[in-house]
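> Provided below for reference: sequence and predicted model.
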Amino acid sequence: MTIRHLRIFMAVCEHGGNVTKAAASLHMSQPAVSLAIRELETYYGVQLFERNGRHLKIAEAGRRLAVYAVSITGTFDDMEETMRSWETSGPLHVGASITIGSQFLPSYVSAFSARYPDSQVKAMVAPGALLEEKVLMNELDFALVEGAVHDSAFVSKRYMQDRLAMVLRPSARHLNRSVITLEEFRAMPFLLREKGSGTREVFDNAVEKAGFSVEPVWEAYSTTALLKAAEQGLGAAVLPYRMVVPALQSGRVIELVPEELDFTRSFHIIYQKHKHLTAAARDFIQLCIDYEMDYPLIHHSALE
């Protein structure tokens, strides 16, 4: 018994037992329709129709089968539509680190949803270590993280160049200055992201290479909180450049670049090595890659 048998059976029912009309509606021959009905009756060992020449009258067993046939064929059609469109309309589970999630992910999802209105994006914004776990557990299709992941279980693709900016409230002391010495830098009260974050890792690595370390006066998960603290004159916040552009343009903060320190970094897309990415997932990734072309990073470094 196949879906084809049920569709033929339903066509005969819909045409009041008229095999000729049922065959015409299915673009089949009358003998082929009659054969399919007999095969169904043989399969179940029941009489589905009472015969009167070319016309059939549905029997009690036929009425019972019709109830199931409507449900089964409807469910089958739903399955066909869902699975055939899965590559472009299935749900997409995306992870992003806190910086990327707060600064870029909303733009990515908005642009993607305009292109794939039937595909639901389920997002998770969390520290990079947790995102790696979720990708390995297949709870996320892929994740956008700060820095490369050196684990053979992942594919890690660079998709955007980024840099950190040290910003603080404008003051007469720093008027008309853009570069400071390492001694001045070390004396700053720092407002930093928490240990373990991608932003903090870039900062710590840079100062470690210069041969020293710093103890921040503030540590926070929230980049917004750190920027607000810098605007209030509580210290120097070291944050992703693209995030602080509006505050720089409005004059609420200024950027100072320390000599001999390199705060550049890359964002990466990670997913399982053997993960099948749907067409929608591949397009989302390409959208992220294209974003840097539309919003290029403005470099400002004492090393240049």
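Alright, I've got the coordinates. All figures in this text were calculated on a predicted structure; none of them were measured in a lab.
> Please count neighbours and contacts with C-alpha atoms only from this point.
Will do.
> what's around Leu131, how many residues?
Leu131: 24 surrounding residues under other C-alpha atoms under 10 Å.
> dump the residue contacts of it.
Leu131 makes contact with 95-97, 140, 143, according to C-alpha atoms under 8 Å, 6 or more residues apart in numbering.
> Make a markdown table from the residues you listed and add distance to Ala172 to it.
Putting those into a markdown table (distance: C-alpha to C-alpha, whole Å) gives the following:
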| residue | distance to Ala172 |
| --- | --- |
| Gly95 | 43 |
| Ala96 | 39 |
| Ser97 | 36 |
| Leu140 | 49 |
| Ala143 | 43 |
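> Who wins on neighbours among those?
Busiest of the contacts of Leu131 [other C-alpha under 10 Å] is Gly95, holding 30 neighbours.
> May I have the secondary structure class of the residue positioned nearest the centre of the chain?
Against the mean C-alpha coordinate of the chain, by C-alpha atoms, centre = their mean, the closest residue is Val94 at 2.9 Å. Under the three-state scheme (DSSP: H, G, I helix; E, B strand; the rest coil), Val94 adopts strand.
> and what of Asp78?
Secondary structure assignment for Asp78 (three-state DSSP): helix.
> could you check the distance from it over to Ala281?
Distance check for Asp78 against Ala281: by C-alpha to C-alpha, to the nearest Å, it reads 23 Å.
> Over to Val67?
39 Å.
> do Phe9 as well
41 Å.
> for Leu92, same thing?
7 Å.
> if I look at the two, which residues touch both of them?
Asp141.
> what helix or strand does the closest residue to Leu6 other than its chain neighbours sit in?
Of all residues not flanking Leu6 in the chain, Ala69 sits nearest, at 6.0 Å (C-alpha to C-alpha, 6 or more residues apart in numbering). If you go by DSSP states H and E, Ala69 is part of helix 60-84.
> ok, second structure coming up, stack it against the first:
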Amino acid sequence: MIDFRHQTFLQLCRIKNYTKTASKLHITQPTVTQHIQHLEKHYGVKLFNYSGKSLEITEAGKKLYKYTERMTADSKEIEKTIKKKSNTQTIKFGATLTIGEFVMPNVLNQVMKKNPELNFDMLVENTETLLNKLKAGEINFALLEGFFDKSKFDYQLFSNEKFIGICSPLSKYSQQKIRLEDLLDSRLILRENGSGTREILEQILYTNNLSQKSFANKLEIGNLNAIKELVAKNRGISFIYQAAAKKELANNLISDLKIIDFNIKREFNFVYLKNSIFEDQYHKYFKLFSSYRK
């Protein structure tokens, strides 16, 4: 179990206010100060400085934050392992929406057929939420479709996936060769802020000197099935991973947009905390999942 003073340090790093940190932890402000002073004396470094009225983390503090965050996550996993009373393993991990709904069900089905002793608890959330849960030790690893800071995490490439535009078979754009700019009079149906799919679309638009505001209308929906249903009914266009539309494309419920010079692939990554003591175990699950990805 991680030292309580390190827990105070983590909260102060995140909140950057002694009073609010004390309130969050249900302790007094002098106690927060004592905890930080103890750590500074123990490590022989200054962990925080004030810049005007703002509390800033020193370079030494940033290093300690990184290691303490990882130790906290590992500590939670150690506790679960020690308390485990059966031989059945439960692996808790996260996946972004496309991966969780359209890739992992088949992978998990195959894995559990061959490994009946394994249990899985998969949390499906957007990239931002999963990274926060990973850092907090609430999940062991995450399969992400979006961008993340690769300098702050260890990761393995899970797959390269095609990113496409979709429309209704009844759309005037269906089966037509078009430019990205030709779509601007359409209603753009896109995911919510924080989703990997949206981040990728926004980057693509940016590199083409466009944005979501360039489109005539916009509709935000957090559910991929709802997006595909609206597209199928010709209520707008969208951009998603081909893996998420495989069934609808095969059944001609939606069409892929034939956009000139739009041949885009993006990474699905298997992500975990840097230098975790459970790194070898996570590698094992990466190899297991990868072997059933088709």
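Arrived safely. As the structure is a prediction and not an experimental result, all values here were calculated from the model.
> in the stretch 51-200 of structure 2, which spans are strands?
All strands of the stretch 51-200 of structure 2, identified by DSSP state E, counting those that start in this stretch, fall at 54-57, 89-95, 118-124, 141-144, 153-167, 177-178, 187-190.
> how big's the offset between the second one and structure 1?
On superposition with structure 1, the average gap between strand 89-95 of structure 2 and its aligned counterparts reaches 1.2 Å (mean C-alpha distance after the TM-score superposition for structure 1).
> what helices or strands is that strand leaning on?
For strand 89-95 of structure 2, the elements it packs on are strand 118-124, strand 141-144, judged by 3 or more C-alpha pairs under 8 Å, 6 or more residues apart in numbering; DSSP states H and E.
> what about the nearest residue to Glu138 of structure 2 once chain neighbours are set aside, how many neighbours?
Leaving aside its chain neighbours, Glu138 of structure 2 sits nearest to Ala73 (7.4 Å; criterion: C-alpha to C-alpha, 6+ apart). Neighbours of Ala73 of structure 2 under the rule other C-alpha under 10 Å: 21.
> What does Ala73 of structure 2 correspond to in structure 1?
Matched to structure 1 by TM-score structural alignment, Ala73 of structure 2 sits unpaired.
> isn't Ala73 of structure 2 right next to Phe141, touching?
No: judged on C-alpha atoms under 8 Å, Ala73 of structure 2 makes no contact with Phe141 at a distance of 10.7 Å.
> shared neighbours, the two?
With C-alpha under 8 Å, 6+ apart as the test, Ala73 of structure 2 and Phe141 both reach Leu134.
> separation between Ser86 of structure 2 and Asn119 of structure 2?
Taking C-alpha to C-alpha, one finds Ser86 of structure 2 at 12 Å from Asn119 of structure 2.
> er, Lys246 of structure 2 actually
With C-alpha to C-alpha as the criterion, Lys246 of structure 2 and Asn119 of structure 2 are 27 Å apart.
> so how many other residues sit close to the aligned residue in structure 2 for Pro170 of structure 1?
Under the alignment by TM-score structural alignment, Pro170 of structure 1 pairs with Pro169 in structure 2. Close neighbours of Pro169 of structure 2, defined as other C-alpha under 10 Å, add up to 20.
> State the span of structure 2 onto which stretch 225-245 of structure 1 is aligned.
By TM-score structural alignment, stretch 225-245 of structure 1 lines up with residues 226-246 in structure 2.
> I figured the match of Pro170 of structure 1 hits Asn251, correct?
No: using C-alpha under 8 Å, Pro169 of structure 2 is not in contact with Asn251, being 10.9 Å away.
> which position in structure 1 aligns with Ile204 of structure 2?
So Ile204 of structure 2 corresponds to Ala206, using TM-score structural alignment.
> doesn't that match fall inside a helix?
Yes: with three-state DSSP as the criterion, Ala206 of structure 1 is part of a helix.
> For it, list the residues it contacts.
261-263.
> and which of those is nearest Val238 of structure 1?
Among the contacts of Ala206 of structure 1, Phe263 lies closest to Val238 of structure 1 (C-alpha to C-alpha), at 9.4 Å.
> I figured that closest one hits Gly198, correct?
No: Phe263 of structure 1 lies out of contact with Gly198 (C-alpha under 8 Å); the separation is 11.6 Å.
> What is the neighbour count of the closest residue in space to Lys258 of structure 2 that isn't next to it in sequence?
Nearest residue to Lys258 of structure 2 in three dimensions, chain neighbours excluded: Lys177, at 5.0 Å (C-alpha to C-alpha, 6+ apart). Lys177 of structure 2 has 12 neighbouring residues, counting by other C-alpha under 10 Å.
> Roughly how far does Lys177 of structure 2 sit from Ser186 of structure 2?
16 Å.
> before we move on, what about Cys167 of structure 2?
Using C-alpha to C-alpha, we find Cys167 of structure 2 at a distance of 10 Å from Ser186 of structure 2.
> So for the two, which sits in the more crowded spot?
More crowded of Cys167 of structure 2 and Ser186, by other C-alpha under 10 Å: Cys167, with 26 against 16.
> hmm, back to that, looking at Val67 and Ala281 of structure 1, which one has more neighbours?
Ala281 (22 against 11).
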